[in-house]
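In: What would the 3D arrangement of this be:
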Amino acid sequence: MLQEFKTFIARGNVLDLAVGVIVGAAFGKIVASLTDDLLMPVIGVLTGGIDFSSKFILLGSIPESYTGSPTDYAALKKAGVAMLGYGSFITAVINFLILAFVIFLLVKQANKLMPKAPEAPAAPSGPTEVELLAEIRDALKKS
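Out: Here you go, the predicted structure:
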């Protein structure tokens, strides 16, 4: 069983997948930083100073023991207040769209660089179904 596991791990596909997951996770962090640190501040300036990361809707009441700011999303979340954090959701959607677009561009470029697979030779054309049925009919008539 150990030998089978070694054979499985040594296959190129498994190693390629592992490398892809690791690189993908690192790339995801880069895209998150791009969105959070570069794009969202610019979008905030264009929309009149809106900071999307702190946009939320309270669904419940703030506990009496809470001493922080009632507009601090992170502190309210830590305190367990029920909220809809639509700003975080917008940021996550933008992260996804950027990541998906970059992956699309990478795959498109990789497809251009990959050699084209040779086309399979066309199958020799034989008689059509109608011709075969006609031959069978004629053979049955002769019998």
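
In: alpha carbons only for contacts and neighbour counts from here, please
Out: OK.

In: Buried residues, the host helix or strand of residue 92. List them.
Out: Remark: residue 92 resides in helix 86-113, with elements defined by DSSP states H and E. Across helix 86-113, burial judged by 16 or more other CA atoms under 10 Å covers 87-88, 91-92, 94-96, 98-99.

In: Now do that helix: which elements does it pack against?
Out: In this structure, helix 86-113 packs against helix 12-33, with contacts taken as 3 or more CA pairs under 8 Å, 6 or more residues apart in numbering; DSSP states H and E.

In: Taking helix 86-113 as reference, get the angle to the helix it packs on.
Out: For helix 12-33 against helix 86-113, the angle between stretch directions is 140 degrees (axes from the mean of the first three to the mean of the last three CA atoms, to 10 degrees).

In: and this one, so I can compare the two:
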Amino acid sequence: MGMMQEFKAFAIKGNVIDLAVGVIIGAAFSKIVDSMVQDLIMPVAGKLLGGLDFSNYYIPLNNQGTQLALAEAKKAGAVFAYGSFITILLNFIILAFIIFQMVRAINKAKKEEPAPAAEPAPTPEEVILLREIRDSLRK
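Out: As a prediction, this is how the structure comes out:
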């Protein structure tokens, strides 16, 4: 029973729950970014580059032609699907940039303003007496 209680204490800790929430939100956010890239950015990029569809760019690794759609070409044999890789790489870059901006904003919010300079500590009485002796010896 000791191990079960130890596991329960571990699972209920705030860090584990925060991590679970972060993973769930991250997965949902990843779907949003994926949709943005596939449905908004890649069609515009394809149109600018002459109506090309990046998702269907591939090099067949057998003797088939490149006239087939990517899904059909995969069924026919091995393919080097670099168009899909470009799309996924773009997803990653956008997601990494957004996360970087979020961390940057959080770090700026966490920065505390420098505390006002504290008043100097009162000078000890011995130092005051030594200064008075020094000044009298100079005279």
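
In: follow-up on the earlier one: how far does the helix or strand just after the helix holding residue 92 of the first structure sit from its chain's centre?
Out: Once the chain leaves helix 86-113 of the first structure, the next helix or strand it forms, by DSSP H and E, is helix 129-142. Here the centre of mass of C-alpha atoms in helix 129-142 of the first structure, compared against the chain's by CA atoms, centre = their mean, to the nearest Å, lies 55 Å away.

In: likewise stretch 3-13 of the second structure?
Out: In this view, stretch 3-13 of the second structure has its centroid 29 Å away from the chain centroid, taken as CA atoms, centre = their mean.

In: Residue 72 of the second structure maps to what in the first structure?
Out: For residue 72 of the second structure, the aligned position in the first structure is occupied by residue 75, per TM-score structural alignment.

In: what helix or strand is that match on?
Out: helix 73-78.

In: name the helices or strands packed onto that helix?
Out: When contacts are defined as 3+ CA pairs under 8 Å, 6+ apart, helix 73-78 of the first structure packs onto no helix or strand at all.

In: any idea how far it is from the chain center?
Out: Here helix 73-78 of the first structure shows a centroid-to-chain-centroid distance of 28 Å under the convention CA atoms, centre = their mean.

In: what's the average distance of the following helix or strand past that helix to the second structure?
Out: Counting by DSSP H and E, the next helix or strand C-terminal to helix 73-78 of the first structure is strand 83-84. On the superposed models, the aligned residues of the second structure are on average 0.6 Å from strand 83-84 of the first structure, with distances taken as mean CA distance after the TM-score superposition for the first structure.

In: by contact count, what packs against strand 83-84 of the first structure?
Out: Packed on strand 83-84 of the first structure, when contacts are counted by 3+ CA pairs under 8 Å, 6+ apart, are strand 57-58.

In: The strand it packs on maps to which residues in the second structure?
Out: Under the criterion TM-score structural alignment, strand 57-58 of the first structure matches residues 59-60.

In: Tell me roughly how far the matching stretch lies from the first structure on average.
Out: With mean CA distance after the TM-score superposition for the first structure, stretch 59-60 of the second structure departs from the first structure by a mean of 0.6 Å once superposed.

In: Give me the residues contacting that stretch.
Out: In this structure, residues lying in contact with stretch 59-60 of the second structure by CA atoms under 8 Å, 6 or more residues apart in numbering are 66, 73, 77-82.

In: For residue 100 of the second structure, what is the corresponding residue in the first structure?
Out: Using TM-score structural alignment to pair residues, one finds that residue 100 of the second structure aligns to residue 104 in the first structure.

In: just residue 20 of the second structure next, same as before
Out: Looks like residue 20 of the second structure aligns to residue 18 there (TM-score structural alignment).

In: so how many other residues sit close to its match?
Out: 12 (other CA atoms under 10 Å).

In: what does the one 5 residues further on give?
Out: Burial of residue 23 of the first structure, expressed as a neighbour count using other CA under 10 Å, amounts to 11.
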